[in-house]
Structures are given as C-alpha cells and as structure tokens.
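J.: Any chance you can model this:
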Amino acid sequence: MTTATSRHSDRRISPVFVGIVAVMAVTGWATWTGFAEQPGVAVFLFVTAAWIVSLCLHEYAHARTALHSGDITVGAKGYLTLNPLKYTHALLSIVLPVLFVILGGIGLPGGAVFIERGRIQGRWKHSLISAAGPLTNVLFAVVCTAPFWLDALDGVPDTFRYALAFLALLQVTAAILNFLPVPGLDGYGVIEPWLSYNIRRQVEPFAPFGLLAVFALLWLPEVNGVFFDAVDAVLRALGVSDWDTYWGQQLYRFWQGNPEIPAQ
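T.: All right, here's what the predicted structure looks like:
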C-alpha cells in the first residue's frame, strides 16, 4: 500500500543531486572570482557539474511528464529524486555523456528512465514525454546564454563568460541530437506514436543502434561540418560567438596547459 509518507520520500531531492549542485555553485564562484590558481581546473569542474545537473533535469523532465500522463510507477523507481544513481543505465545517462564532453566537447544525449508506456493513453502524451527531456536542454541553453542575448556581459569575468559559452554549446548539441528523428533518440519518440503499427514494428529492432549510427555519421567530415554549422548558427542567434565557445573549450581542457587568453 502506498502511503503519503512514501510518496513524499519518492519525490524528495536526493543528497547526491544536492552535492552535485553544491560542486557547481562552489566551482562557479571560483571561476567567477578567479580564486583558483589554475582557472582551467575551476572551469572543468564547474562545466562538468553543471552538465551533470542538466542530465539529471533532462531525465527528471521525462519522468515528471510521465507521472502526470499516467505512469505512477516513476516515483517508486526513484526517478523523481534527481538522483543519477537511480537511472536504469547510469553508464549511458551520466558516465558516457561526461566522457564525451571531456574527449570531444559534444553533448551526448543520455537517456535511461524506464517509462511504462502501457499506462499512458493518448498519442500527444507519449510525444510530450519524449520531448520533455530535450526541451530541458533548450531551456538550460537559454538560461546559460541569457547574459549574451540580454547584452548584460558588463562586469562578467572573461573566464566565467567562456565557461558559460562552452556549457551552452553542450546544451545545444544535446538538444539537436536528441531531437533527431532517429530510433532510440527522443526525436523519434516524439513522432513514433503517430506512425503506423507496421512501421513501428519494422523500426523497433534498430532502436538500440540509433545513437551509434548518429555518432558514426558525425565522424564524416561533411556531416560533422553541417552539424556544427547548425550548432554555431543557434549559438550566434543567442549572442554567443565562436570566440566564446573556443576559449571555453580551451579552458575546459586544462590538462593541455592553461592558455593565455587574449583580451577581446
């Protein structure tokens, strides 16, 4: 029997998530003030922690939307606590996305909350559940770039500015990749309820390989160029320049040596 107390505990914010937010806040302060002797280390910890926070919010958005759409099991699974250790595949949702950021500077879509779709009625609800995650990345990108498109950068230290720009790049890449209508990604989940049963059955076996196929295509210079041209176009529309994202990534990769950042 589910009690009010158990329901409350199912939705209590996890200390793990609070700890990640604390790391983000402290290292964000260090990045802003220049407190750290090596600014790249502070930028690395700040951006990585903020990226993990965004991954948690991405999965939370899927779960919360599913809860209000009819899947009341998401609470008992721990998905509403924002604890990344509760995901079905923590490796896919947290470890690999962070690894891809470190190695390639690209926002890998996570995704490992198990939604019991049979409990949910209505195609619009299924589409909204799938869209909720990448829409969180879109919102995160808008917040990160607010100082840029509001023309409110006066007084913002360059190091913090570049860190925000790189974090915004990660959010934009994650949103674009997630919205691709490829089996296994959220974009396909948005359109899947509107496809015929036969098409869904034919596509289903390819879902586990959709993300791998996308990243294989991104290795092709032509595809990679088109993809990052789209990312840059979105960032420019939000007021973020190539200069900002370049130096953000240079600072993030502190192990390559602390770069001398020229004044704009």
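J.: From here on, just use CA atoms for contacts and neighbour counts.
T.: Fine.
J.: show me what contacts Ile204?
T.: Just so we're on the same page, residue 204 is Glu rather than Ile. Residues in contact with Glu204 (Cα atoms under 8 Å, 6 or more residues apart in numbering) are Pro183.
J.: Could you do Arg117 as well?
T.: By Cα under 8 Å, 6+ apart, the residues touching Arg117 are Asp71, His126.
J.: which parts of the helix or strand harbouring Phe17 are buried?
T.: If you go by DSSP states H and E, Phe17 is part of helix 15-33. For helix 15-33, a neighbour-count test (16 or more other Cα atoms under 10 Å) marks Phe17, Ile20, Val21, Val23, Met24, Thr27, Gly28, Trp29, Ala30, Thr31, Trp32 as buried.
J.: residues of the host helix or strand of His8 that come out buried?
T.: Take DSSP H and E as the rule and His8 turns out to sit in helix 4-10. Using 16+ other Cα under 10 Å as the test for burial, helix 4-10 gives Asp10.
J.: First-to-last residue distance for stretch 67-82?
T.: End-to-end distance for stretch 67-82, by Cα to Cα, to the nearest Å: 14 Å.
J.: do you know how far the residue nearest to Leu153 when sequence neighbours are not counted is from Val231?
T.: Nearest residue to Leu153, sequence neighbours excluded (Cα to Cα, 6 or more residues apart in numbering): Pro147, at 5.6 Å. Distance of Pro147 to Val231, given as Cα to Cα: 19 Å.
J.: now do Ile129
T.: Ile129 sits 24 Å away from Val231, going by Cα to Cα.
J.: Neighbour count: these two, which is higher?
T.: More neighbours surround Ile129 than the other of Ile129 and Val231, with 23 against 20 (other Cα atoms under 10 Å).
J.: quick one: contacts for that one?
T.: Neighbouring residues of Ile129 by Cα under 8 Å, 6+ apart: Ala61, His62, Ala63, Thr65, Ala66, Val190.
J.: for Val23, same thing?
T.: Here Val23 is in contact with Leu45, Phe46, Ala49 (Cα under 8 Å, 6+ apart).
J.: How about Thr73?
T.: Leu67, Glu116.
J.: Which helix or which strand is home to it?
T.: Short version, using DSSP H and E: Thr73 is in no helix or strand.
J.: any idea how far it lies from Ala30?
T.: Thr73 is 40 Å from Ala30, where distance means Cα to Cα.
J.: Let's see this one next, to set against the first:
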Amino acid sequence: MAIQATRGERRVSPVFLALVAIMAVSIWAVWTDYAASPGFSVFLFVVSGWLVSLCLHEYAHARTALHGGDISIGAKGYLTLNPLKYTHAVLSIVLPLIFVIMGGIGLPGGAVFIEQHRIRSRWKQSLVSAAGPLTNALFAVVVTAPFWLGALDGVPDNLRYALGFMAQLQVTAAILNFLPMPGLDGYGVIEPWLPHRIRRQIAPFALFGILAIFGILRIEPVNHAFFDMIDTVLRALGVTEWDSYWGQELFRFWEGTPDIPPLDGHVLDGLYG
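T.: Okay, the predicted model is just below:
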C-alpha cells in the first residue's frame, strides 16, 4: 500500500511562499535595476534563493524517507517546505551566510531527522541521504539554464552575475554534501553499508563534520584543488569565472557597488585564452 501524508501535512507553508515571492521580486529588481544599490537586490536574490534551495533539499530528504517507510515525516512538518521546520538559527542561517561572505561556499545547512529503523532497505537509506545534494545539483542546472541554452541575449549583466554566483553556491553545496564526512549526506549514503561497530564509533563525530571541512579547506593546496573542481563544473554549465566573481562582488553590497568593466567577448576570451 502506498504511503501518503494527510493534506494538512502536505500543505505548502506560507513562509516558503514568502521566500519564493522575495526571490521573484529581487529578480525583477535586478532585471530592471530598480534599487538604488544593485548589490542589495543581488543579495536578496541570493539569500532568498539559497533558503528556497535549502527547503527543497530537505524536502527531498523527507519525501524520499516517506516513500522509504518513515511515516513520521508528515507529522514533523517536513513536507510543508517550511524552513523553520528544518533550520537551526546558527547552523542553518548564520554559519552558512558567514561561509558565503568569506569565500562564496554553499555550506550545507538544515536537517531533517529520519527514523532510519523505519526505512525498509539499505539502498533506500542511501537514497534518502543522496536526495538532498542531488536536489542542489538539479537547482544548479536550472539556475544555469540561460547559460547552457545560450539564452542570455537581453539578460542584464547584473542578473547574469547573480545567477552565476547562485550556481557556484549550489555546486559547492552539492559537492560538499557528497563528501563522505560524518554529519554530511555523503557519509549518510555509505553509512548503511558499514558494520554496526564502526557506525557506533563514528557517530559522536557527526557534529564536527562541517567544522572539519572548514579546517581542511584552509589548507591552500586543498582549497585550490576544491575550487578548481567547482570551476570545472561551472564551465561545463556555461558559467564563466567572470560571472561568478562579479556576482559575489555584487552580493557584498555593504562594501559598495563594484566598478564592473563592460562584458564583451574579448574579456571572456582573455580569461581562458
């Protein structure tokens, strides 16, 4: 028999709809150059878009867990896309924003609590963990559609840069989440296949996974290798280093509006010539 949630448990939260509305308005503001500070509009777009992607990431975990056998998901409010059901003020909002500001890294944020004993197989447990970062990957593909479809004619440069920076955050979130580090989804993918003794020994370190990543990325060769990988993925999606760099500069609106040179083919040729 198919596992379903009640209508109330599936009703989309007004908070999520408000985030989508803010995202839409901020896209309009960037497109029309409505705000006095274009960077502030880019900031609103990136932050609201990041929170929307966070909701979709956690919803993917929850929905996959529901179909895997965890019928407690609906009662916990995870199917409503309400970020308040997923987030911890520091771990989900403050810390990720600090990472974005410091280095343009999309740090994994929210969390849903899955009752793993209800999931009927190890394959389904792995799929529950993989569903989140796969959603970030899909979000990146959607955000970059104008780039890889060659549909950027008429798109204002500032919106192009904002989309490029948003894509960078989604790609970093997907890759970081897939790392087999305790506390991250990548470890959740392989955890069901580990001996119980090893899982029990690793469990206390789950809370330190994100902090460990921060420390590892401070190592210069690792940092360069990581961002080279990000750049390779972005190039495959049609996003140039120029796009993501100026998107991040606009995002930091408190530093003032950057003096962005006009975008032309010679500039892009110079980046990769």
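J.: centre of the chain versus the helix holding Phe17 of the first structure, how much separation?
T.: Centroid displacement of helix 15-33 of the first structure relative to its chain, using Cα atoms, centre = their mean, to the nearest Å, is 17 Å.
J.: Average offset of it relative to the second structure?
T.: When the second structure is superposed, helix 15-33 of the first structure averages 0.6 Å from its matched positions, counting by mean Cα distance after the TM-score superposition for the first structure.
J.: what's the matching residue for Thr65 of the first structure over in the second structure?
T.: Thr65 of the first structure maps onto Thr64 in the second structure when the alignment is built from TM-score structural alignment.
J.: Leu127 is in contact with its match, correct?
T.: Yes: between Thr64 of the second structure and Leu127 there is a contact under Cα atoms under 8 Å: 7.3 Å.
J.: Neighbour count: the two, which is higher?
T.: A direct count of neighbours by other Cα under 10 Å for Thr64 of the second structure and Leu127 places Thr64 higher, at 22 against 19.
J.: which ones are touching the more buried one?
T.: So Thr64 of the second structure contacts Leu127, Val128, Ala131 (Cα under 8 Å, 6+ apart).
J.: what does His89 of the first structure give?
T.: Gly111, Ala112, Val113.
J.: Where do the helices of the second structure begin and end?
T.: 7-10, 14-32, 38-68, 83-86, 95-103, 122-143, 145-148, 157-177, 185-190, 196-202, 209-217, 220-236, 241-251, 265-272 (DSSP state H).
J.: Turn the ones you listed into a markdown table, including distance to Asp259 of the second structure.
T.: A markdown table is the format used below for the helices of the second structure (distance: least, Cα to Cα, whole Å):
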| stretch | distance to Asp259 of the second structure |
| --- | --- |
| helix 7-10 | 46 |
| helix 14-32 | 16 |
| helix 38-68 | 12 |
| helix 83-86 | 35 |
| helix 95-103 | 19 |
| helix 122-143 | 25 |
| helix 145-148 | 23 |
| helix 157-177 | 12 |
| helix 185-190 | 39 |
| helix 196-202 | 49 |
| helix 209-217 | 29 |
| helix 220-236 | 23 |
| helix 241-251 | 10 |
| helix 265-272 | 15 |
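J.: and Thr135 of the second structure, how many neighbours?
T.: Going by other Cα under 10 Å, the residues that sit close to Thr135 of the second structure add up to 21.
J.: any idea how far Tyr78 of the second structure is from the closest residue to it other than its chain neighbours?
T.: Distance criterion Cα to Cα, 6+ apart; nearest residue to Thr135 of the second structure, sequence neighbours excluded, is His57 at 5.6 Å. With distances taken as Cα to Cα, His57 of the second structure is found 11 Å from Tyr78 of the second structure.
J.: go on, Tyr187 of the second structure?
T.: Distance of Tyr187 of the second structure to Tyr78 of the second structure, given as Cα to Cα: 22 Å.
J.: Who has more neighbours out of these two?
T.: Neighbour count, other Cα under 10 Å: between Tyr187 of the second structure and Tyr78, Tyr78 has more, with 26 against 20.
J.: doesn't Ala62 make contact with the more buried one?
T.: Yes: distance between Tyr78 of the second structure and Ala62: 6.1 Å, which falls inside the contact criterion (Cα under 8 Å).
J.: shared neighbours of these two, anything?
T.: The contact sets of Tyr78 of the second structure and Ala62 overlap at Val112 (Cα under 8 Å, 6+ apart).
J.: still on that earlier bit, need the contacts of His89 of the first structure in TSV (columns: neighbour count and distance to Val98 of the first structure).
T.: Converted to TSV, those look like this (neighbours: other Cα atoms under 10 Å; distance: Cα to Cα, whole Å):
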residue	neighbour count	distance to Val98 of the first structure
Gly111	25	13
Ala112	18	15
Val113	20	18
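J.: For Val53 of the first structure, state which of those is nearest.
T.: For the contacts of His89 of the first structure, the residue nearest Val53 of the first structure by Cα to Cα is Gly111; the value is 13.7 Å.
J.: Quick one: residues contacting the closest one.
T.: Glu59, His89, Leu92, Ser93.
J.: same thing but 7 Å
T.: Glu59, Leu92, Ser93 (Cα atoms under 7 Å, 6 or more residues apart in numbering).
J.: Once you drop chain neighbours, what's closest to the last one?
T.: In space, not counting the residues next to it along the chain, Ser93 of the first structure is nearest to Gly110; the distance is 4.1 Å by Cα to Cα, 6+ apart.
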